[in-house]
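Enquirer: Based on what follows, work out the 3D shape:
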Amino acid sequence: NDAWGWTDPDSGRDYAIIGMRDRASFVDVTDPYNPVYVGILMKTEGASTSSWRDMKVRNNWVYIVSDGAGQHGMQVFNLERLRDFDGEPVRFEEDHHYDGIASTHNIVINPDTDYAYAVGAGGPNGCGGGLHIINIEDPSNPTFEGCFQDMNTGRRGTGYSHDAMCITYDGPDDRYDGHEICIGSNETAISIADVTDKRNTVALGMATYPNVAYSHQGWITDDHAYFFMNDELDEGRGLVSGTRTLIWDIKELDDPILVKEYISDNPATDHNLYIKGDMMYQSNYDSGLRVYDISDPENPEPAGFFDTVPYQEGGGMTGSWSNYPFFESGIIVVTSGREGMVIVKVRN
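Expert: Below is the predicted model of the structure:
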């Protein structure tokens, strides 16, 4: 299912972290032609197997959650332990555990701060599925910091966030320079919040859009001026003619404006997308990895693709779930349901 990556700051080796139904798998992808299986971290003891497992990295630690998995909580694992690999794959144990949440759909981490945000969380303090804020300054002792819920969003009006992106803002809206801002894909809408004060979070802006089916996930451009978002169910329900990417102008954080619905000529359902520089990398289920040049953000141009399931097409939900394009080496790790992990690189 999901994927993330880690580059060892000491050795420079690249590792892929791959979510599976009952575990996370660690793969050394430094030599992309000869990936090396290093080991696994099994799901929390007593938790259910699940199609959803998500992870993010901060300061050589990976934080892992799972949805539909009972009392899974958040696993904390020290990635420096991968350095001890001697050729025999290892069945690792978690280093620490956070049980302030139960099942959780996704985990979000601001790369500049020591805060994680569990979204779509269950449990007595799941924050209605909105942002459940966790202080991870001390990975051995994650602590609850606060909630954010935009009650104007979510199917049940609880502010449920399916996924989010949190950043230290450095964009055109100078009112919020240096503030910690989270942008949520909240089932029915885009939601923007100022979470600088974890005990006093503030809703800044929200907006809906035509033919909404399920606001799923998105990523901000490097200049913090645009947010590209996908809707997971619009293609399958016949609401659009092809894969739709929603392009939001967020130059004023309290007034997000939908400036473009980019619809490709492919009917595939979209899933996770990420942006690195002027390139956008979309995992679009039956059409695999799709790459776009977004140097003109309001007019994306196809730049390449790798179809992980060339034997089928359409609006189904098999094929590529996610990708990780942030390795400095330029390799892209792509996950695909039955096909496993694929490593690719964009040709110049």
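Enquirer: contacts, neighbours, all on C-alpha from now
Expert: Fine.
Enquirer: if I look at the nearest residue to residue 230 once chain neighbours are set aside, how far off is residue 136?
Expert: Closest residue to residue 230 apart from its sequence neighbours, by CA to CA, 6 or more residues apart in numbering: residue 245 at 5.2 Å. The gap separating residue 245 from residue 136 is 33 Å, by CA to CA, to the nearest Å.
Enquirer: Next: residue 126.
Expert: For residue 126, the distance to residue 136 equals 17 Å [CA to CA].
Enquirer: structure for this one too, so we can compare:
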Amino acid sequence: VYESHPFDFMLAHNIFIDTVSASLYACSPRSLGATDQLRVYSLANPEQPALRATYNRNDKVHDVFVRNDTAYCSSSFYGFEIIDFSSGDNNWQNISELRSYPYQGYNHSSWINEKGIGVMADETHGLPLKVIDTRNLANIRVLSVFGPRMGDTTSVPHNPFIKGDYVYVAYYLDGLQIYNLSDPENPVRAGFYDTYPDPDYKGFAGAWGCYPFLPSGRVLVSDMQRGLYVFDVTEATRVDTLPVANAFSMNPVPATAYLDLSFPSTDTGAVAVTVSDMAGRRMLHQKLEVFPYIIQPIRLTLPGYWVPGSYIIQVQTAGNLYKRKFTKR
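Expert: All right, here's what the predicted structure looks like:
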């Protein structure tokens, strides 16, 4: 047990231990009279941690993932940074950063797999998760975006953790969300459990931590209101039960105020969306911007004056026409 002196270390938002180099990374640590963005401590002698380096270059480092002395920093509103601490003694090197990216908000946390593919979470209501490619440090790219309720301002992610081909996300009001990342340009939801069944709102409640690394394979989830959950995710992570990735989908059904559409399209520019009633009268026609992702997420607002009943929606891309019936309450 080590008890620090208040002039050395009082608290931190989060820590990450790099077991390869026996180093502890403390995010936004505070001591009496001093606050840093990131500190690195050597745990070579666990009873007497020694400060190796401090980092105070840009915005607050809210969270960090570390592998082999390389820190992948979620740096709040500054964005995403990769810092090399291998030299020690404050001889760190900023080797890459991502300052601007689609659906950018408060860069909260990330996790990177062994191949250099990661998931980045912006803790900003209504913004989706991002799959990022860090293999070319000169060109970090966002490969795709995904989430359980795209564009819904009551939906906000907290912490992602990658194990194998799956990312496990503590997703506040949306509970535990599990996505298959075997195709990083096309994440597919494999399972979920809503730990917060109460009405959604634009706030912070529900699942804010998860842990998928137990030897048993079970997943732990901590919920702010309801405590600890233990999940058996065997069925969700079976490859033969993986949902079809290229299917057109819409949620919620029945719909009330909006309709979330998800469909495959590598087109850029715009797609045409048309809604007609069952008599064939055109109720809505819009051209909506799409992004260069495999799966397009679009939220369609349904006017309040539309009468409850059945409608036909058509989505025209450069290569496909999707046509479905839906019910409005």
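Enquirer: And the TM-score between these chains?
Expert: Taking TM-score structural alignment, normalised by the length of the second structure as the basis, the two superposed chains have a TM-score of 0.65; 227 aligned residues with a CA RMSD of 1.8 Å.
Enquirer: ok now do the corresponding residue of the first structure for residue 47 of the second structure, which residues does it touch?
Expert: Correspondence of residue 47 of the second structure to the first structure, assessed by TM-score structural alignment: residue 140. Residues in contact with residue 140 of the first structure, defined by CA atoms under 8 Å, 6 or more residues apart in numbering, are 76, 95, 96, 97.
Enquirer: Give me the distance between residue 140 of the first structure and residue 322 of the first structure.
Expert: 29 Å.
Enquirer: what's the counterpart of residue 97 of the second structure in the first structure?
Expert: Using TM-score structural alignment, residue 97 of the second structure sits opposite residue 206 in the first structure.
Enquirer: Tell me which helix or strand that match sits in.
Expert: Assigned by DSSP states H and E, residue 206 of the first structure belongs to strand 202-207.
Enquirer: And the strands in the stretch 101-250 of the first structure?
Expert: For the stretch 101-250 of the first structure, the strands defined by DSSP state E, counting those that start in this stretch cover 104-109, 115-121, 131-135, 143-148, 163-168, 180-185, 190-194, 202-207, 215-220, 226-231, 244-249.
Enquirer: Quick one: the ones you listed as TSV, columns for mean neighbour count and distance to residue 37 of the first structure too.
Expert: What follows is these, written out as TSV (neighbours: other CA atoms under 10 Å; distance: least, CA to CA, whole Å):
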stretch	mean neighbour count	distance to residue 37 of the first structure
strand 104-109	25	24
strand 115-121	28	28
strand 131-135	25	31
strand 143-148	20	32
strand 163-168	23	29
strand 180-185	26	33
strand 190-194	25	38
strand 202-207	19	43
strand 215-220	24	29
strand 226-231	24	32
strand 244-249	22	34
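Enquirer: Columns distance to residue 290 of the first structure on top of the ones you listed, output as TSV?
Expert: Output for these, formatted as TSV (distance: least, CA to CA, whole Å):
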stretch	distance to residue 290 of the first structure
strand 104-109	22
strand 115-121	26
strand 131-135	29
strand 143-148	33
strand 163-168	20
strand 180-185	21
strand 190-194	23
strand 202-207	27
strand 215-220	15
strand 226-231	13
strand 244-249	12
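Enquirer: re the thing from before, tell me who's in contact with the nearest residue to the match of residue 97 of the second structure once chain neighbours are set aside.
Expert: Using CA to CA, 6+ apart and skipping the chain neighbours, the partner closest in space to residue 206 of the first structure is residue 191 (4.4 Å). Contacts for residue 191 of the first structure (CA under 8 Å, 6+ apart) come out as 150, 153, 183, 184, 185, 203, 204, 205, 206, 207.
Enquirer: when you align them, which residue in the second structure goes with residue 191 of the first structure?
Expert: Counting by TM-score structural alignment, the partner of residue 191 of the first structure is residue 81.
Enquirer: so how far is residue 140 of the second structure from its match?
Expert: Residue 81 of the second structure sits 10 Å away from residue 140 of the second structure, going by CA to CA.
Enquirer: shared neighbours of those two, anything?
Expert: Taking CA under 8 Å, 6+ apart as the contact definition, residue 81 of the second structure and residue 140 share the neighbouring residues 96, 97, 98.
Enquirer: Residue 138 is in contact with the first one, correct?
Expert: Yes: contact criterion CA atoms under 8 Å: residue 96 of the second structure and residue 138 qualify, at 6.6 Å.
Enquirer: counterpart of residue 103 of the first structure in the second structure?
Expert: Taking TM-score structural alignment, the alignment pairs residue 103 of the first structure with residue 11 from the second structure.
Enquirer: neighbours of that match, just the number please.
Expert: By the criterion of other CA atoms under 10 Å, residue 11 of the second structure has 16 neighbours.
Enquirer: Can you classify residue 189 of the second structure as helix, strand or coil?
Expert: strand (DSSP: H, G, I helix; E, B strand; the rest coil).
Enquirer: Isn't it up against residue 177?
Expert: Yes: the pair residue 189 of the second structure and residue 177 qualifies as a contact (CA under 8 Å) at a distance of 7.5 Å.
Enquirer: Now do the contacts for the match of residue 103 of the first structure.
Expert: Contact analysis of residue 11 of the second structure by CA under 8 Å, 6+ apart lists 29, 30, 31.
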